[in-house]
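Q: sequence and predicted model, in that order:
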Amino acid sequence: MADRAVTRTGKDEDGDITSLCNPNASWSPRKSGDAIYDIENNVHTYHVPWKSGRTEIRVVNGSTGKYLRTDRDNTNKNNLDDLPDC
C-alpha cells in the first residue's frame, strides 16, 4: 500500500472532482473511481499535504453516489475543490 500525496485535482464543468493528481508522481493522474476503489479496498491512501500537517481524503456516500472529500477543518486550503487543476 502506498500513501499518495495529492497536490492537484481534475474537475468537470460542474466542479465535481474527476481525478487526483500530483505532477511529481508516477501514479498521477488517478481517476476518481479508481481512487475510490483504492481507498475502500485498502490498496492506497490519499492525502493533501500542507506545511503544518496533512488532510486525509476519504470516500463519502452522497445522493448521487460515492465521491471523494477531505475532512473538514479550520482552513479551505486543503479542500479538493480549491486545489489547482491537474
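A: Everything's here; your move.
Q: going forward, measure contacts and count neighbours with C-alpha atoms only.
A: Fine.
Q: hmm, what's the outermost residue in the chain?
A: residue 63 (19.0 Å; Cα atoms, centre = their mean).
Q: put this next to the previous one:
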Amino acid sequence: MDRRVTKTGKDSEGDITSLCGAWGSTSKATAIREIEASSTAYYVQDIYSRRADVHVVAGATGKYLRTDPNSSCSDNLDSLPAC
C-alpha cells in the first residue's frame, strides 16, 4: 500500500513524530515498522508530481525517517506543514 504524506508531526526539537495524509495519520514508530516490513510505502510528492520515498535511517540516537536526498526542498519531510 502506498500512502502520500502531506503533513508531519514534529516535537519541540523539530524531529518527526508522525506522518499524516488524506489516509489519516500514523506514528513514527508504526511508519518505521511498516516501511521495514515492506507492508506500506510512504512518499512525498512535490508540485511537479515528483515522488520522493520515505526511508528508515539508522542514526546515532536511533532510527528516523527521511526522504531521498535530492536537490528539491519541497519534498523534504521537514518542510511539510504540521498535522
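A: Perfect, thanks for sending it. Note that the structure is predicted; figures quoted are calculated from it, not measured.
Q: superposing both, give me the TM-score.
A: Overall, the chain-to-chain superposition scores 0.95 on the TM-score scale (TM-score structural alignment, normalised by the length of structure 2); 82 aligned residues with a Cα RMSD of 0.8 Å.
Q: distance check, the residue farthest from the centre of structure 1 against residue 31 of structure 1.
A: Here the criterion is Cα to Cα, to the nearest Å. By it, residue 63 of structure 1 lies 20 Å from residue 31 of structure 1.
Q: which strand runs longest in structure 1?
A: Longest strand in structure 1 by number of residues (criterion: DSSP state E): strand 53-62.
Q: give the buried residues for the next helix or strand after that one.
A: Downstream of strand 53-62 of structure 1, the next assigned helix or strand under DSSP states H and E is strand 65-70. By neighbour count with 16 or more other Cα atoms under 10 Å, strand 65-70 of structure 1 contains the buried residues 67, 68, 69, 70.
Q: show me what contacts the equivalent of the last one over in structure 2?
A: Residue 70 of structure 1 maps onto residue 67 in structure 2 when the alignment is built from TM-score structural alignment. If a contact means Cα atoms under 8 Å, 6 or more residues apart in numbering, then residue 67 of structure 2 has 43, 44, 52, 53, 54, 55, 75, 76, 77 as its contacts.
Q: also residue 37 of structure 1?
A: So residue 37 of structure 1 contacts residue 43 (Cα under 8 Å, 6+ apart).
Q: which part of structure 2 lines up with the helix or strand hosting it?
A: For residue 37 of structure 1, the host element (DSSP H and E) is helix 32-40. Aligned using TM-score structural alignment, helix 32-40 of structure 1 spans residues 28-36 in structure 2.
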